[in-house]
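A.B. asks: The sequence and its predicted three-dimensional model are supplied below.
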Amino acid sequence: MINIEFRGAIRTEIEEPKPVIEVLNSYPEILEKLLNPGEIPVAVKVNGDIETLNYMVEDDVRLDIIGSRSNIGRRILERSYIFLLNFAVSLIMPEQKVLVEHSYHRSLYGRFKNYVPKGEDIDRIREKMRELVEKNLPIQKKLVTKEEALKIFKEKNEEDKVRLMKYIPFKEIPLYYIDDHYEYSFLPLVPSTSFLKTFDLKLYQPGFILILPDEKDIQKLSEFREIVKLFQAFYEYKNWLEILGLVDVSSLNEAIERGEISEVIKVAEALHEKKIAQIADEICSKLPDLKLVLIAGPSSAGKTTFSKRLQIQLKVNGLKPIVIEMDDYFLPPEYISRDEFGNYDFDNPNAVDIALLNEHLNIIMNGGEVELPKYNFQKKRREKSGRVVKLEDRSIVVMEGIHALNPDMTNLVPGYMKYHIFVSALTHLNIDNQNRVPTTDSRLIRRMVRDSIFRGYGVIDSIRQWPSVRRAEDLYIFPTQERADVMFNSALVYEFPILKTFAEPMLKAIPPYYPEYPEAKRILDILSHFLPLSPTEVPMTSILREFIGGSSFTY
């Protein structure tokens, strides 16, 4: 007999070797205990490694089932839907190449390499995807040498993957396939197409939107909502990268190898400076009515450095910025709720003394004087700062904080007096046409590095707290981005090679038996595709310096 132990001391035994998925199908009561309602299994953790559910159980083993609601489970499910989409296109439009580019409000935006689809194209693809789901086709895994992988992708004219093979550090390349359709994926895929029932595909020129299942209920579709300014920011950045010839990770690695990365860094930083200057010019064009600039965005977006650089550009235009930090308006701890880790939940807008903040803003907007508070995070109390501010000729208030775009924070200030800026690391180079780098991963890696260097937190703490941070962002921060007058993309095309040099040793130190290991391994796998880069050429005013140190700004 072969003994199997699951999380929570749930045990069973089988008489002969079986794939994990067959074990689970034989004992549905196990899944009921291990997963939440509306969740399905998508992979399994075996001895610290993430494996497909087709993993063969041959000896006594402990298995941790990965469900679709976990962060890594969500990534596996997303990658599996991309496989399904790409396979369907290969069958009915074999001459077309699918490029899945970025997330877009709980969905994915993609396009074809040299073709703008019509409505009937999208209908045919959607119908073929559903047909493939009904057929319950097995998605098989095959480990091959680099030479074998190169042969397969050269025959299929998959240029992006041919170029990528040079930089993949694995001795064996994991390929997933149905019939003669092969794709590279460093994440495991679901074991069959029948796991991929809930989706939709919509035309969204010049490409399409792949709508994925709801995070909490696999049988429901996520709600898709168009955010025009967000899409414009994505599209503008992608076009800029293509002009530079940076279309994927391989092209960035090639620039490093050719010694051209110095130029890439200079151009990327110049683009940031140009965008910040344009925002400052637009603010000036709205004077004298405009009196309050609000800067919001999620964790590790680079809001603080952006704010400091914007203040410089406002001064270039002859303005005198008055800076208000929303963090200085936090309530005493007895009024702040705690999160699931027992820590004070400063991500909740109710942690802010909204009444006092509005009172102070109202006085300032009407020409009065206010002594601003200063929050002492050690004592968790507001203190007097001795800093008295008043709007004068050519003065403007700049307020930065994760909740700055929440209308409750400034409800006594008329709309015509306010200018809303949303800052986030919106996109990054993808690994190849189907393996994307999630936009949230750049912020997570930034946060891990910063917290380790400056705040004394280990990388395990950063990974453990990240789901809580993301939930708060989805609840309180991202809904306010629709109020933005402008979106600033703080992503830097060269940042992953530099962050890799800091993050990789930290992540490799996490033992396989830790619960955070699978997420650490996933991030390591992403970083492994990038060549490392020294931070010596990163300017001292760069947003990246906020996370790796060496900034000329004081934080």
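C.D. replies: Received it, and whenever you're ready, just let me know what you need. Numbers count the residues shown, from 1 in each chain.

A.B. asks: Please make it C-alpha for all contacts and neighbour counts, starting now.
C.D. replies: OK.

A.B. asks: State whether residue 11 is indeed within a helix.
C.D. replies: No - when classified by DSSP: H, G, I helix; E, B strand; the rest coil, residue 11 is found to be strand rather than part of a helix.

A.B. asks: Test my guess that it contacts residue 24.
C.D. replies: No - with contact defined as CA atoms under 8 Å, residue 11 and residue 24 do not form a contacting pair (12.0 Å).

A.B. asks: Could I get the full set of strands for the stretch 401-550 of the chain?
C.D. replies: Secondary structure of the stretch 401-550 of the chain (DSSP state E, counting those that start in this stretch): strands located at 418-424, 486-489.

A.B. asks: Which elements pack onto the longest one?
C.D. replies: When contacts are defined as 3 or more CA pairs under 8 Å, 6 or more residues apart in numbering; DSSP states H and E, strand 418-424 sits against strand 292-296, strand 486-489.

A.B. asks: Can you list the neighbours in contact with it?
C.D. replies: If you take CA atoms under 8 Å, 6 or more residues apart in numbering as the criterion, strand 418-424 is touched by 283, 290-298, 301-303, 405, 481, 483-491.

A.B. asks: got the strands of the stretch 401-550 of the chain as JSON lines, with mean neighbour count and distance to residue 65 columns?
C.D. replies: Conversion of the strands of the stretch 401-550 of the chain to JSON lines gives the following (neighbours: other CA atoms under 10 Å; distance: least, CA to CA, whole Å):
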{"stretch": "strand 418-424", "mean neighbour count": "23", "distance to residue 65": "33"}
{"stretch": "strand 486-489", "mean neighbour count": "22", "distance to residue 65": "36"}
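
A.B. asks: Quick one: residues contacting residue 428.
C.D. replies: Neighbouring residues of residue 428 by CA under 8 Å, 6+ apart: 437, 438, 439, 442, 491, 492, 493.

A.B. asks: Most neighbours out of these, which is it?
C.D. replies: residue 491 (25 neighbours; other CA atoms under 10 Å).

A.B. asks: and here's the other structure:
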Amino acid sequence: MTIMLQIYCKNKNLTKEIPEGSSLLDIYEGFNLEMPYGPVSAKVNNKVESLDFRVYYNKDVEFLDITTTSGMRTYVRSLCFILVRAVEELYPDGTVSLEYPVSKGYFCNLHIGRPVELDDVQRIKQKMHEIIEANLPFLRTEAHTDDVINLFLQRGMMDKVKLLKTSGQLYTCYYRLGDTVDYYYGSLVPSTGYIHLFDIAKYYDGLLLRIPSRENPGKLEEVIKQEKMLEVFQEYHRWNRIMGISTVGDFNVACNEGHATDLINLSEALQEKKISRIADEITNRNQNGERVKLVLISGPSSSGKTTFSKRLSIQLMANGLKPYPISLDDYFVDREKTPLDANGKHDFESLYALDLPFFESQLSDLLAGKEVELPRFNFTTGKREMTGNKLRIDDHMILILEGIHALNPALTPNIPAANKFKIYVSALTTIQLDYHNYIPTTDNRLLRRIIRDYKYRNYSAEETIARWGSVRAGEDKWIFPYQEYADAMFNSALLFELAVLKDYVEPILRKVPNNSPEYSEAHRLLRFLSYFVSVRDKELPPTSLLREFLGGSSFRY
């Protein structure tokens, strides 16, 4: 006798009886769903599962395609495995590593004992197409972690051996694609035929894996020029290799051997050295007799802009300059003049929420040596007020302006370039989980923000995660398009950071209830953090960027 289950499909807002033991793919077909670019995975009771997952109890199911963040992660993981398989077939002694997101794709390093040629790229692309056309299954196996470690040890995949040895898991799931064995910390599509669109191109000394656009999945993401971003990633990857810590497994082993304090001290010293160099460049820049009088600092949410600007100010003071902070918030238009977003709500993230003519007029007067009366925005009344606080720039003074629009050319169109120095700050995670599992840079910032919102703003993780999509949309519109305009880029991520954030954020994430739509993301982050050993923050200096989020900073905010 077939036992029937009650399955509620969120995509159709409908409940149907489905036979016990049905796979998610069976359920998708049972509901007669039609998703042009999916499904690639599904949420089962708000937890993401592969489509081969079988159901034995009543469940809520929501099918995902690549227009969702989670669905795109599944697609990219599966595409990466196809790339790994293609390289293994073509270069038996070669390897490939998926390193970081750049230019709307993913930079991959191909290790074949010689420089990468265009012919290599064409051969790999052709082989990937062959694998996709063969519609080979991704076979998932669960086994004792010790057995999986031995499997990877036999194949010389030490990045995975170190990760699994330090993960503390009793059982581990791994995947096979033909004769190729690999490990991924999230779901894959059922078979290679699910990959409908990709490209691979020669990109500097490596490869760029190109993916479909989430907004228009029938087209590839357009490649954008990100030379400065690439340089920052490569600089930090070089430091990681010098220290012998490129992956989380390397990091965990170093910490277990008692080197956590050394890693903290070295990482903090590297950041301070970078800030000092930026301060020196600002101080020494002189174009046609014009010095820098205005430092513009921008970056996405939770990138540590505020602490960076304070540490930069100290370095500038050490160089004989007098930094003076100016807040863009004080230049908001009166609230009734604030532009509205698509939902009819005040769009405070918009550039045009600022009184641009007034701001530029005051800035021009200051840079011309005139005295101005600085405003203050009263957030209670929604009005700008003049405070009587007057300012004139002398020969040693330099203005520090931090805000999301700081790099937007429309903010300071008539200020001479010689008087401006533009800095982009972001937390660009450079450590990899292993060579085939990159860490999304946004995860670093989201974890920071969850801690800060909970500690200082009384927001739950559920609320922060719910807002994160709109925060990211605002960044895509107002921040990311201008990052390459920067004179300097600063990476605020620290090598040890995720291991320190772990103990702070895990209890907050565990409070997200299973019936919440945000549970899926909370569960993913908890699983991701489980790969890190914990590092106590007692050795963190009071000037550390992380103190902005954890507390204990010597700076006032």
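C.D. replies: Looks like it arrived, so ask away. All values reported here derive from a predicted model rather than from experimental measurement.

A.B. asks: What residues of the lengthiest strand in structure 1 count as buried?
C.D. replies: As far as residue count goes, and with DSSP state E defining each element, the longest strand of structure 1 is strand 381-389. Within strand 381-389 of structure 1, the residues scored as buried using 16 or more other CA atoms under 10 Å are 381, 382, 389.

A.B. asks: where's the last one relative to residue 370 of structure 1, distance?
C.D. replies: It refers to residue 389 of structure 1. Residue 389 of structure 1 sits 6 Å away from residue 370 of structure 1 when distances are taken as CA to CA, to the nearest Å.

A.B. asks: List the residues that are in contact with both of the two.
C.D. replies: Where contact means CA under 8 Å, 6+ apart, the residues bridging residue 389 of structure 1 and residue 370 through contact with each are residue 364.

A.B. asks: ranges for the helices of the stretch 51-200 of structure 1?
C.D. replies: For the stretch 51-200 of structure 1, the helices defined by DSSP state H, counting those that start in this stretch cover 71-92, 119-134, 146-155, 159-164.

A.B. asks: and those helices, which is most packed in?
C.D. replies: Among the helices of the stretch 51-200 of structure 1, ranked by average contacts under mean count of other CA atoms under 10 Å, first place goes to helix 71-92 (a mean of 21).

A.B. asks: Could you name the helices and strands sitting against that one?
C.D. replies: Contact partners of helix 71-92 of structure 1 among helices and strands, from 3+ CA pairs under 8 Å, 6+ apart: strand 41-46, strand 61-67, strand 98-103, helix 119-134, strand 181-184, helix 517-527.

A.B. asks: now the fourth one and helix 71-92, what's the angle there?
C.D. replies: If I follow you right, that is helix 119-134 of structure 1. For helix 119-134 of structure 1 against helix 71-92, the angle between stretch directions is 120 degrees (axes from the mean of the first three to the mean of the last three CA atoms, to 10 degrees).

A.B. asks: all helices of the stretch 301-450 of structure 1, in order?
C.D. replies: Counting by DSSP H, counting those that start in this stretch, the segments of the stretch 301-450 of structure 1 that form helices are 303-316, 354-365, 439-454.

A.B. asks: contacting residues around residue 183 of structure 1?
C.D. replies: If you count contacts by CA under 8 Å, 6+ apart, residue 183 of structure 1 has them with 83, 175, 176, 177.

A.B. asks: Of those, just the buried ones, PyMOL syntax please.
C.D. replies: Buried subset of those, written as a PyMOL selection, criterion 16+ other CA under 10 Å:
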select buried, resi 83+175+176+177
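
A.B. asks: The contacts of residue 183 of structure 1: which two are farthest apart?
C.D. replies: Comparing all pairs in the contacts of residue 183 of structure 1 by CA to CA, the longest separation belongs to 83 and 175, at 11.3 Å.

A.B. asks: The strands of the stretch 401-550 of structure 1: which one's closest to residue 521 of structure 1?
C.D. replies: Evaluated with CA to CA, these place strand 418-424 nearest to residue 521 of structure 1, the distance being 24.6 Å.

A.B. asks: What span of structure 2 is that closest one aligned with?
C.D. replies: Per TM-score structural alignment, the counterpart of strand 418-424 of structure 1 in structure 2 is residues 420-426.

A.B. asks: How many neighbouring residues does the residue nearest to residue 268 of structure 2 when sequence neighbours are not counted have?
C.D. replies: The spatial neighbour of residue 268 of structure 2 that comes closest, neighbours along the chain excluded (CA to CA, 6 or more residues apart in numbering), is residue 544 at 7.1 Å. Applying other CA under 10 Å, we find 24 residues neighbouring residue 544 of structure 2.

A.B. asks: Confirm for me that residue 544 of structure 2 is in contact with residue 552.
C.D. replies: No - taking contacts as CA under 8 Å, residue 544 of structure 2 lies outside contact range of residue 552: 9.3 Å.

A.B. asks: Many thanks, we can stop here.
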